[in-house]
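Novice: sequence unavailable; structure follows:
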């Protein structure tokens, strides 16, 4: 599925539809509107999910302000510079992952954080951006679809951070980093024959990978297959989430009137399982509104990819857009019981700032690709 140049890619900067203050500030108006609507909806839901904790909403608003500020800052960077920084950022990220495994902070049985004294952060978040940037760099200025040598080189670059992150262990982030790299390859025109071959190889290796998983990871898979096998233990999250979503019906119980979350039946209802709160309080109608906002943002990102003037911009923009889709798909699939629980937040809705900042920096790259056309 290669995104190929079209007549839209030659769009001029002096086109009236692309002129004005926003264009001079390197801001894509449709994408900005979609993000603002999504974040506003998220704050409304979060107020209910946190039991009307205004302080939590204010802290989330501060995080959003910082994230939007970073998005605007990244949007000012020319894609040529993004391309130059791809490999150095990747190398720095991998080095920090190695340092995390050696001297990183341990919390809740995982070694994921690097403490630099004045700053404590999770290096794996950097790789969510550095990996697609580097894979796009590998594919840039070369014919598409990529030849086998390029595919193998990109695969190695993807696997190195994925293995390091999985060792922390952080399976959810490892999956997202792998998806970030693979989607860029897919956008670059990776043939279906190669995709099917990799899928068959993964299926053949599944029994071996099973024994490499930690006990809690294997339990998550078993719970996914049969949540009722341990309804008060590992299956509790999924069962309560499904009850919450199902009880919402078509129009929901009403804002602030959810019982599963407010009576503490639903765990993690303001973070990973906030999608269940939306289903309970706003019903199917609210879920469809949320999904429509996600679809609009993804569509806009893919449109930017189609219009990009060069290969690097096309595959990077397409990859970042599909990575956002993977975030949405994994979280909603996890909350509804269609996928195992892997601890992936609902993009720009769940409480927290680390993932939000990473996503908004990615949207800044999309705006940079769209607005720097010379």
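Specialist: Good, I have the coordinates. Note that the structure is a prediction, hence the values are computed from the model and not measured.

Novice: C-alpha from now on. contacts and neighbour counts both.
Specialist: OK.

Novice: which SSE is residue 249 in?
Specialist: If you go by DSSP states H and E, residue 249 is not part of any helix or strand.

Novice: that one contacts residue 276, correct?
Specialist: No - using CA atoms under 8 Å, residue 249 is not in contact with residue 276; the gap is 12.0 Å.

Novice: next, the buried residues of the helix or strand containing residue 36.
Specialist: Per DSSP H and E, residue 36 falls inside helix 29-49. Buried residues in helix 29-49, counted by 16 or more other CA atoms under 10 Å: 31-32, 34-35, 38-39, 41-43, 45-49.

Novice: circling back: so for residue 249 and residue 276, which residue has more residues nearby?
Specialist: residue 276 (32 against 16; other CA atoms under 10 Å).

Novice: does the more buried one count as helix, strand or coil?
Specialist: Secondary structure, DSSP: H, G, I helix; E, B strand; the rest coil: residue 276 is helix.

Novice: please enumerate the helices of the stretch 101-250 of the chain.
Specialist: With DSSP state H, counting those that start in this stretch as the criterion, the stretch 101-250 of the chain has helices at 124-139, 148-166, 171-187, 192-210, 215-225, 236-247.

Novice: second one coming, line it up with the first:
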């Protein structure tokens, strides 16, 4: 009778929830999370409650990861259309009666203030993966056109807000799905060649294009200024170019081994702007130097390679496309953030995963990693 009444220990009840978790992926997440906490403590210990809030956000992201990892890919696929539709509807609502701050209309007040564009970072790859799963075995050129339209609608709405950083992330997520679905190289090479040519011409004619009074079509004035500042930050060292110059000084002053934990002078004397958010990579590089930076890049590289391996081994087209896209989102986050801090890309406000402060971004990343873990978990349980 007692055997019937007695409940199994807690660890036995939790075991099925963690069984099948991908060990290498979990290890990569753990290492990057430790690096994030270490860096945030150094750069934000005297910055209000940043370290405590970052720790809380990381725990929240871990809970989201654990919960989402319990949802099988088939169930995730059923959420694709509703989540995408909701996200686009909210973006339209933002365009009509959104909250405007600092000249940008990106938020919506529904009792609490939310930023709907964050939803599309996950909804976009879900939707396109669902679309190509439905067309599996009968793909036509028209299907890629439809996928392009599905991607262009939210990206266009986000650019209009304007929020170039989020638009880049959503575009990268969608384009990676389209690429992994089998987009022909004949359609990929021409835009790449045009983009590289435009970049070369921009550098060659920077003096004329960035002269006073010259206005570029399509881009907002502040976006034009960011590009011109990237090309020559010395033109306005105490204004528009201050962020880039101070970031590069901090990175260079770290040398090979860095100045040591909590010893970064550029960081703690507050020369680095946004030292706990967009430019935290400069603070990290100053204190841990080239060796620490290479270790951080190695951690991200390991996470990316493991994500691509999970995508390659996934059991369905939907799971492969979703896993590949989520992995490329992390690559885009890291590449764009490091690029803008080191002065090779314009400043667009993209955080560094695990390292930068930000609750919404951390929750989104936790959700993406949960989906990746779910795909890996399902594959392992099928094999056993």
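Specialist: Good, I have the coordinates. For clarity, every value in this text was computed on a predicted model and none was experimentally measured.

Novice: where does the TM-score land?
Specialist: Remark: TM-score between the superposed chains equals 0.89 [TM-score structural alignment, normalised by the length of structure 1]; 353 aligned residues with a CA RMSD of 2.2 Å.

Novice: what's the mean distance for the helix holding residue 36 of structure 1 versus structure 2?
Specialist: Mean deviation of helix 29-49 of structure 1 relative to structure 2 after superposition (mean CA distance after the TM-score superposition for structure 1): 1.2 Å.

Novice: corresponding residues in structure 2 for that helix?
Specialist: Aligned by TM-score structural alignment, helix 29-49 of structure 1 falls on residues 23-43 of structure 2.

Novice: next: stretch 318-336 of structure 1.
Specialist: On the basis of TM-score structural alignment, stretch 318-336 of structure 1 is assigned to residues 324-342 in structure 2.

Novice: tell me which other helices or strands the helix holding residue 36 of structure 1 touches.
Specialist: On a contact count with 3 or more CA pairs under 8 Å, 6 or more residues apart in numbering; DSSP states H and E, helix 29-49 of structure 1 meets helix 54-75, helix 274-307.

Novice: could you say which of those is packed most deeply?
Specialist: Compared across the helices and strands packed on helix 29-49 of structure 1, helix 274-307 shows the largest average neighbour count, a mean of 22 (mean count of other CA atoms under 10 Å).

Novice: onto which residues of structure 2 does that one map?
Specialist: With TM-score structural alignment as the criterion, helix 274-307 of structure 1 aligns to 280-313.

Novice: how distant is that stretch from the center of its chain?
Specialist: Mean-position distance between stretch 280-313 of structure 2 and its chain equals 14 Å (CA atoms, centre = their mean, to the nearest Å).

Novice: and it, how far from structure 1 on average?
Specialist: Aligned to structure 1 and superposed, stretch 280-313 of structure 2 gives a mean residue distance of 0.7 Å (mean CA distance after the TM-score superposition for structure 1).

Novice: which strand runs longest in structure 1?
Specialist: Determined from DSSP state E, the single longest strand within structure 1 is strand 110-115.

Novice: chain center to that one: distance?
Specialist: For strand 110-115 of structure 1, the distance to the chain centre is 20 Å (CA atoms, centre = their mean).

Novice: what's that strand packed up against?
Specialist: Contacts defined by 3+ CA pairs under 8 Å, 6+ apart place strand 110-115 of structure 1 against helix 79-103, strand 105-107, strand 120-121.

Novice: which residues in structure 2 does the second one align to?
Specialist: This means strand 105-107 of structure 1. Against structure 2, strand 105-107 of structure 1 falls on residues 99-101 (TM-score structural alignment).

Novice: what of the last one?
Specialist: Mapped onto structure 2 with TM-score structural alignment as the criterion, strand 120-121 of structure 1 occupies residues 113-114.

Novice: got it, and stretch 75-85 of structure 1?
Specialist: Going by TM-score structural alignment: stretch 75-85 of structure 1 matches residues 69-79.

Novice: buried stuff in the matching stretch?
Specialist: Result for stretch 69-79 of structure 2 [16+ other CA under 10 Å]: buried residues 69, 70, 71, 72, 73, 76, 77.

Novice: ok, stretch 139-156 of structure 1 next?
Specialist: If you call a residue buried by 16+ other CA under 10 Å, then stretch 139-156 of structure 1 has these buried ones: 139, 140, 144, 145, 146, 150, 151, 154, 155.

Novice: now stretch 223-234 of structure 2
Specialist: 223, 224, 225, 226, 227, 228, 229, 230, 231, 232, 233.

Novice: make sure residue 342 of structure 1 is actually in contact with residue 174.
Specialist: No - using CA under 8 Å, residue 342 of structure 1 is not in contact with residue 174; the gap is 10.1 Å.

Novice: tell me which of these two has more neighbours.
Specialist: residue 174 (24 against 18).

Novice: who's in contact with the more buried one?
Specialist: 161, 162, 163, 165, 166 (CA atoms under 8 Å, 6 or more residues apart in numbering).

Novice: tally of neighbours for the nearest residue to residue 179 of structure 1 once chain neighbours are set aside?
Specialist: Leaving out its chain neighbours, the residue that sits closest to residue 179 of structure 1 by CA to CA, 6 or more residues apart in numbering is residue 323, at 6.5 Å. Residue 323 of structure 1 has 27 neighbours, counted by other CA under 10 Å.

Novice: how much space separates residue 323 of structure 1 from residue 184 of structure 1?
Specialist: 9 Å (CA to CA, to the nearest Å).

Novice: over to residue 250 of structure 1?
Specialist: Taking CA to CA, one finds residue 250 of structure 1 at 37 Å from residue 184 of structure 1.

Novice: ok, the two, which is more surrounded?
Specialist: The residue with more neighbours, out of residue 250 of structure 1 and residue 184, is residue 184; 31 against 15, by other CA under 10 Å.

Novice: show me what that one lines up with in structure 2.
Specialist: Matched by TM-score structural alignment, residue 184 of structure 1 corresponds to residue 177 in structure 2.

Novice: ranges for the helices of the stretch 251-374 of structure 1?
Specialist: With DSSP H, counting those that start in this stretch as the criterion, the stretch 251-374 of structure 1 has helices at 259-262, 274-307, 311-336, 354-371.

Novice: and the longest one with helix 236-247, angle?
Specialist: Spelled out, it's helix 274-307 of structure 1. Angle, helix 274-307 of structure 1 to helix 236-247, by axes from the mean of the first three to the mean of the last three CA atoms, to 10 degrees: 80 degrees.
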